[in-house]
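*Asks:* Please work out how this folds:
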Amino acid sequence: MEKIMYEEKQKMTLWWVVLIVVALTSLMWYGFIQQIIYGLPFGTNPASDPVLIVLWVLFGIGFPIFFLTLRLEIKVTDQSIHVQFKPLMIKKQTFLFSEINSIQVETYHPIREFWGYGIRISLDGEKGYNVKGNHGIRIELKNGKNMLIGTQKPDEVKEVLDSIVWKE
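*Replies:* This is a model prediction of the structure:
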């Protein structure tokens, strides 16, 4: 059985992303209340009531719930690293230390390297999992694939990774 050495759960709390979610959610609630509750058309070319209700359910309720449940989970055991971006990834990805060629904790540039946050692929094919910040675990697998997993605790995860000797 694998021994858990490190766990980290990160939520997407970038102020500008939160602002977009709050603005969109507020707009949908305002439109719903104005048109459905008070019977006043919302906008200069209002959608029909059924269409507005569908939009309200999707963007006034569903989108904020989805955003609130978004999280990146990292688990380092004595044998592997696990990563899962919930709820986008149903199954966690596992990388055995025996499959890893090199691993390092470093500072990176999420916008420049991955064009943003979330589950991304860089121009050179490297996969990135990040929600905020600019620290990550860069992994090069023996099969030639590379990836970066964002972390908010670079010193802590580096100390754990440095203490683990994996099979090469």
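*Asks:* drop to CA atoms for contacts and neighbour counts, all remaining ones
*Replies:* Noted.
*Asks:* Could I get the full set of helices for the chain?
*Replies:* 15-32, 49-55, 63-69, 110-114, 154-163 (DSSP state H).
*Asks:* which one of the ones you listed lies closest to M147?
*Replies:* helix 110-114 (10.8 Å; C-alpha to C-alpha).
*Asks:* Name the residues that touch that closest one?
*Replies:* Counting by C-alpha atoms under 8 Å, 6 or more residues apart in numbering, helix 110-114 makes contact with G116, Y117, R120, I121, S122, L123, G128, N130, G133, N134, all of which sit outside it.
*Asks:* mind listing what the second one touches?
*Replies:* Contacts were defined as C-alpha under 8 Å, 6+ apart; by that measure Y117 touches P110, I111, Y129, N130, V131, K132.
*Asks:* Give me the buried subset of those.
*Replies:* P110, Y129, N130, V131, K132 (16 or more other C-alpha atoms under 10 Å).
*Asks:* before we move on, the earlier item: could you pick out the buried ones from the contacts of helix 110-114?
*Replies:* G116, Y117, R120, I121, S122, G128, N130, G133, N134.
*Asks:* Could you also give me the structure for this next sequence, so I can compare it with the first?
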Amino acid sequence: MRFFKETQRFDQWWLHLLNLIVLGISVFSTYKAFATKNLDTPERNILILTFITVLIVLGVVYSIRLTTQIDEKGIHFRFFPFQINYKVILWTDMDKCYTKTYSPIKEFGGWGYRGIGRKKKAYNIRGNKGIQIALKTGNMLLIGTQRPKEAQQTINRYLKEDERI
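*Replies:* All right, here's what the predicted structure looks like:
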């Protein structure tokens, strides 16, 4: 395989259920606030502000995407909307690169962008499989994947080509 591309989103069933419950409570509370005859109550304003905040947070959660591409140049990844442009890790900057099974909670404290300011970072959306990259600087990076076999095939192709140079 010459090229690998994968896009992941937060689309787990339990997350949809949780978001639906939160949105339902927020919609019901806001509706009740508008249905009352006293229009200037501070509670009503707080509920409206809470409803708007819930909508914004849900909009951000559902816009999050982790896109990974592997090609002859290296590994490109973007954690949108927090990263607008792709970050690229060149094959020449890597000491090791392989797929692995890991424990998201034990190793990184959960999913998302983890390890800010540390030597060991992770970008993951779901599951427990990822592309482990050991950089020549000593830093470690893990990028989650739902297709580890395909990713490993592409990694093997380019790592072998680099060894021939």
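*Asks:* Post the TM-score for the overlay when you can.
*Replies:* Remark: TM-score between the superposed chains equals 0.86 [TM-score structural alignment, normalised by the length of the second structure]; 158 aligned residues with a C-alpha RMSD of 2.2 Å.
*Asks:* coming back round to it: for the contacts of Y117 of the first structure, which pairs are in contact in the second structure too?
*Replies:* Retained in the second structure by both residues aligned by TM-score structural alignment, their matches' C-alpha atoms under 8 Å are the following of those: P110, I111, Y129, N130, V131, K132.
*Asks:* Which of those residues lies at the shortest distance from H82 of the first structure?
*Replies:* Y129 (11.8 Å).
*Asks:* Which residue in the second structure aligns with that closest one?
*Replies:* Structural alignment (TM-score structural alignment) places Y129 of the first structure against Y123 in the second structure.
*Asks:* just V51 of the first structure next, same as before
*Replies:* Here V51 of the first structure is matched to I46 in the second structure, going by TM-score structural alignment.
*Asks:* Can you name the residues that contact its match?
*Replies:* Counting by C-alpha under 8 Å, 6+ apart, I46 of the second structure has no contacts.
*Asks:* on that earlier part again, now for the contacts of helix 110-114 of the first structure, which pair is the farthest apart?
*Replies:* Greatest spacing in the contacts of helix 110-114 of the first structure, by C-alpha to C-alpha: L123 and G133 (19.9 Å).
*Asks:* all strands for the first structure, in order.
*Replies:* 4-11, 71-77, 80-86, 93-96, 100-107, 118-121, 127-130, 135-141, 146-150 (DSSP state E).
*Asks:* The fifth one vs the second structure, average offset?
*Replies:* Translated: strand 100-107 of the first structure. Here strand 100-107 of the first structure, set against the second structure after superposition, deviates by a mean of 0.6 Å using mean C-alpha distance after the TM-score superposition for the first structure.
*Asks:* That strand aligns to what range in the second structure?
*Replies:* Against the second structure, strand 100-107 of the first structure falls on residues 94-101 (TM-score structural alignment).
*Asks:* Average offset of stretch 21-29 of the first structure relative to the second structure?
*Replies:* Looks like 1.6 Å for stretch 21-29 of the first structure (mean C-alpha distance after the TM-score superposition for the first structure).
*Asks:* can you name the farthest residue from the center of the second structure?
*Replies:* Most distant residue from the mean C-alpha position of the second structure: K37, 44.0 Å away (C-alpha atoms, centre = their mean).
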